[in-house]
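Peer 1: This is a predicted model, with the sequence first.
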Amino acid sequence: MRVGIDCRLPYYQIGGISQYTLFLIQALAQLDGDSEYRIYHSRKDSQDYTPADDRFWRRSLWTPCHHRLERWSLALELLPERLDVFHSPDFIPPAGGASRRIITVHDLNFHYFPEFLTAESRRYYNDQIAWAVQAADAISADSEHTRQDLIRLLAIPPAKVQTIHLSVNPVYQAPAIAADVAATLARLGLAPGFILFVGTMEPRKNIPTLLQAYALARADHGVRVPLVLVGRRGWLYEEIFATIEALKLREHVVHLDQFDNQSLAHLYHSAGLLALPSHYEGFGLPPLEAMNCGCPVVTSDRGSLPEIVGPAGPLLSPDDVDLWAETLARILADGAERERLIAAGRQQAARFSWTRAAEETRRLYQGL
């Protein structure tokens, strides 16, 4: 079997989908088998993401990601390759160019929160995704929640969609080196035990509710540790910083914009807990990263978060400020409860691995 995998996106942006693509390719290379894999890079990309394995070949493409004519241009480029399967990890498959096409759908943010997209992005997602899910021969979804969304909202036959859970960057699974963790904290002026949030500064992350709960936890429950927000500024982030000012939290909230994986792992290892009150997550990598690092997790009960966290942490309504404040304070103050959540989190995190994701993805290829 000759399988093509679209690996153009890492040239344009290194985000969650790019990391998913790269780690999946690496995991596929660790499996036995005689399938041939062609890894399609952007022609502009000098990086080589192709494993050093005789079954894997680098190919280059002219077609840019997210171009309005992408599906047709890509099909023409792929036609001479004679592919049995082409996998599009970034939603959109070519209009042809392979006997079978698989796409991965990571979430349906564009459906739930169209108001947070530009008009151009709305047109792109509404037109392209609606076409893509119908054109694909099979779909992998990052979570069962996203799979059910596809079935319910886009009328996709259940047999066409398979849930394949992701895993995390291996840096979050490595043991912490105490001296390195201490050096990161010293550089940032932090002490262990802080409340941590990780995610883009945007409305669906529901950060104002977290800020209100944090202010209440300080006022009514004696919490004195800082709140550390890690993430870039996204759409409509201004309300977040206005809320910090309105609640007089400027001296108690730390915002860290761009952050490398190793330093973030150090924060997970030293945080008192991770708090994620999102209105919606298609998968939710930060809770899984945190659980791997031995950081207790408190999340909302929306989207895929209950599926990812399972029994390893409190699942709260994202709108209940009082409950969030009480829960944050209780976990920070109760050492035995923290240890219980840490142990449960590590056990839950062990259910997710790139090896398992690669095995299930390969079966999806072979089943077409």
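Peer 2: Everything's here; your move.

Peer 1: contacts and neighbour counts: CA atoms only from here.
Peer 2: Will do.

Peer 1: Report the central residue of this structure.
Peer 2: Nearest to the geometric centre of the chain sits Leu285, at 4.3 Å (C-alpha atoms, centre = their mean).

Peer 1: And it, how close does it get to Asp45?
Peer 2: Distance of Leu285 to Asp45, given as C-alpha to C-alpha, to the nearest Å: 26 Å.

Peer 1: How about Leu61?
Peer 2: In this structure, Leu61 lies at 10 Å from Asp45, with C-alpha to C-alpha as the measure.

Peer 1: Quick check: Ile103 is in a helix.
Peer 2: No: when DSSP: H, G, I helix; E, B strand; the rest coil is applied, Ile103 is found to be strand, with no helix at that position.

Peer 1: hey, where'd the strands end up in the protein?
Peer 2: All strands of the chain, identified by DSSP state E, fall at 2-6, 36-42, 56-61, 83-88, 98-105, 138-141, 161-163, 195-198, 227-230, 253-256, 273-276, 297-300, 315-316.

Peer 1: Redo the ones you listed as a markdown table? Include mean neighbour count and distance to Glu77.
Peer 2: Written out in a markdown table, the entries for the strands of the chain read as follows (neighbours: other C-alpha atoms under 10 Å; distance: least, C-alpha to C-alpha, whole Å):
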| stretch | mean neighbour count | distance to Glu77 |
| --- | --- | --- |
| strand 2-6 | 22 | 12 |
| strand 36-42 | 22 | 11 |
| strand 56-61 | 17 | 7 |
| strand 83-88 | 23 | 12 |
| strand 98-105 | 23 | 11 |
| strand 138-141 | 25 | 22 |
| strand 161-163 | 21 | 27 |
| strand 195-198 | 23 | 39 |
| strand 227-230 | 21 | 40 |
| strand 253-256 | 16 | 42 |
| strand 273-276 | 25 | 42 |
| strand 297-300 | 24 | 44 |
| strand 315-316 | 20 | 47 |
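
Peer 1: could I get those as a markdown table with distance to Val181?
Peer 2: Formatted as a markdown table, those follow (distance: least, C-alpha to C-alpha, whole Å):
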| stretch | distance to Val181 |
| --- | --- |
| strand 2-6 | 36 |
| strand 36-42 | 35 |
| strand 56-61 | 37 |
| strand 83-88 | 37 |
| strand 98-105 | 35 |
| strand 138-141 | 35 |
| strand 161-163 | 35 |
| strand 195-198 | 15 |
| strand 227-230 | 16 |
| strand 253-256 | 16 |
| strand 273-276 | 16 |
| strand 297-300 | 19 |
| strand 315-316 | 28 |
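
Peer 1: another structure for you, compare them:
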Amino acid sequence: MRIGFDAKRFFLNKTGLGNYSRDLVRILEKYVPENEYIKYTTKTGNYDIKDPNLEKTTRLPEGFINTRWPNLWRRRRIVHDLKKDNIDIFHGLSGEIPSGLAKAAIKSIVTIHDLIFMRHPELYHPIDRWIYKKKFRHACTAADRIIAISECTKNDIIDLFHIPENKIDVVYQGCHESFKTVKSEEQKRTIKEKLGLPQEFLLNVGTIEARKNILPVVKAIKDLAIPLVVVGKPTRYHQEVIEYIEQNKMENKVYFFQGLEMEELAILYAAATIFIYPSIYEGFGIPIIEALYSGTPVITSKMGVFPEAGGPSSCYVDPMDISQIHDAIKSLLQDTGKRKEMSKKGLEFVQKFNDDRVAQRMSAIYSAL
């Protein structure tokens, strides 16, 4: 089969949707090489399009109209190129597919990551909510199949867009290979020295925004002898966190970083004493998976998708309850045996998200179409 991908996020997003797109394409190319995979994008960002392998499997808009209005090409005119390339199935990796695929006899699949903009509309500008809702509703209605990245997201699609359950398949996200290799004590020592970190620390990874909800953790460690390391891009919410830190003289207890290389980040996960992820809502929560693969015990939110991602051996708390977060951290810090047990059982649980299983599941869906 010839599979075409909407690869805008593959090339232009460094985290989130970009990681999902790159990991899925990598997994399919490795485990199901009998198919051909073509990536369609308006730009290639920092990627070297002259790389022979990338050049062979990447398509950019051509001609005056398509290059002058690349978003029009992505939304509609791309179908002409898909037909020319004899694409059997087009897969929208980030909640969108172009119009006209059915008329061109091209099967379609769309991956829906989450419907946060509908579950928590207060976090989005009204215009953005309107655009997302229009795009996602069209994709869910027009696509032949829908991939939900979790059971939680599947239920949201059914509930909010009234899509029949039998049209939706759940395929969990893969995870970058860097998190799956055992890190040496020397590697851990080196990253801590480079970043100026103490021997033990809590780790949180993700954009520093209200939905990710890191402020309650900062408040929870105020009287605990453990620092917090936060890796992520700051937003306006970051200033609220900084203000609390300054008011309570916690500058030496909270470290902020961004822009780490993937291998550095993976070593940091493995070096952390506990990974904490108090997010209010996610489509899946890939940082939880990264922590489990790294052998690091996880504290996360008890509602929504988080138990689905964290499994039976992670620790679950009310993300808004500061005392509950405080007690969970304190308890695990005092119980080395419990942390080791969580690490061992978490690593066993996370094998369900291995690349070969993702590839097998996705390949079966393509073949059925």
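Peer 2: Right, received. Where do you want to start? The shown structure was predicted, so the numbers you read here are calculated from the model rather than taken from an experiment.

Peer 1: quick one, which of the strands of structure 1 is nearest to Arg340 of structure 1?
Peer 2: Of all the strands of structure 1, strand 297-300 sits nearest to Arg340 of structure 1, with 11.3 Å by C-alpha to C-alpha.

Peer 1: now the closest one: how far from the chain's centre is it?
Peer 2: Relative to the centre of its chain, strand 297-300 of structure 1 is centred 15 Å away, using C-alpha atoms, centre = their mean, to the nearest Å.

Peer 1: same deal with stretch 192-204 of structure 1?
Peer 2: Its chain's average C-alpha position is 14 Å from that of stretch 192-204 of structure 1, according to C-alpha atoms, centre = their mean.

Peer 1: That one aligns to what range in structure 2?
Peer 2: Structural correspondence for stretch 192-204 of structure 1: residues 199-211 of structure 2, per TM-score structural alignment.

Peer 1: now the end-to-end length of that stretch.
Peer 2: The first residue of stretch 199-211 of structure 2 is 29 Å away from its last residue (C-alpha to C-alpha).

Peer 1: what's the answer for stretch 69-85 of structure 2, then?
Peer 2: For stretch 69-85 of structure 2, the separation between the terminal residues is 21 Å (C-alpha to C-alpha).

Peer 1: go on, stretch 63-73 of structure 1?
Peer 2: With C-alpha to C-alpha as the measure, the ends of stretch 63-73 of structure 1 fall 6 Å from one another.

Peer 1: in that stretch, what's buried?
Peer 2: Of the residues in stretch 63-73 of structure 1, 63-66, 70-71, 73 count as buried by neighbour count, 16 or more other C-alpha atoms under 10 Å.

Peer 1: From the residues you listed, pick the one nearest Ala265 of structure 1.
Peer 2: Proximity to Ala265 of structure 1 was ranked across these by C-alpha to C-alpha; first place goes to Cys65, at 30.3 Å.

Peer 1: Verify the contact between that closest one and Cys7 for me.
Peer 2: No: taking C-alpha atoms under 8 Å as the definition, Cys65 of structure 1 is not a contact partner of Cys7, at 9.9 Å.

Peer 1: Now list whatever residues contact both of these two.
Peer 2: Between them, Cys65 of structure 1 and Cys7 have no joint contacts when contacts are counted by C-alpha atoms under 8 Å, 6 or more residues apart in numbering.

Peer 1: If you drop the residues flanking it in sequence, what lies closest to Ala217 of structure 1?
Peer 2: Ala325 (4.8 Å; C-alpha to C-alpha, 6 or more residues apart in numbering).

Peer 1: Now which residue in structure 2 aligns to the one you found?
Peer 2: Alignment note (TM-score structural alignment): Ala325 of structure 1 maps to His326 of structure 2.

Peer 1: go on, Ala159 of structure 1?
Peer 2: Under TM-score structural alignment, Ala159 of structure 1 pairs with Asn166 in structure 2.

Peer 1: how near is its match to Ile158 of structure 2?
Peer 2: Applying C-alpha to C-alpha to Asn166 of structure 2 and Ile158 of structure 2 gives a distance of 10 Å.

Peer 1: between those two, who's got more neighbours?
Peer 2: The residue with more neighbours, out of Asn166 of structure 2 and Ile158 and counting by other C-alpha atoms under 10 Å, is Ile158; that gives 15 against 9.

Peer 1: show me where the stretch 1-150 of structure 2 has helices.
Peer 2: In chain order, the stretch 1-150 of structure 2 shows helices spanning 8-12, 17-31, 52-56, 64-68, 70-72, 78-84, 116-119, 126-142, with DSSP state H, counting those that start in this stretch as the criterion.

Peer 1: wait, isn't Met1 of structure 1 in contact with Arg82?
Peer 2: No: taking C-alpha under 8 Å as the definition, Met1 of structure 1 is not a contact partner of Arg82, at 10.3 Å.

Peer 1: thought Lys253 of structure 2 was touching Asp223?
Peer 2: No: look at Lys253 of structure 2 against Asp223 with C-alpha under 8 Å: they stay out of range, at 10.4 Å.

Peer 1: With neighbour numbers in mind, choose between those two.
Peer 2: Using other C-alpha under 10 Å as the criterion, Lys253 of structure 2 and Asp223 rank with Lys253 on top: 17 against 8.

Peer 1: ok, and the closest non-adjacent residue to that one?
Peer 2: For Lys253 of structure 2, ignoring the flanking residues on the chain, the nearest one in space by C-alpha to C-alpha, 6+ apart is Pro227 at 4.4 Å.
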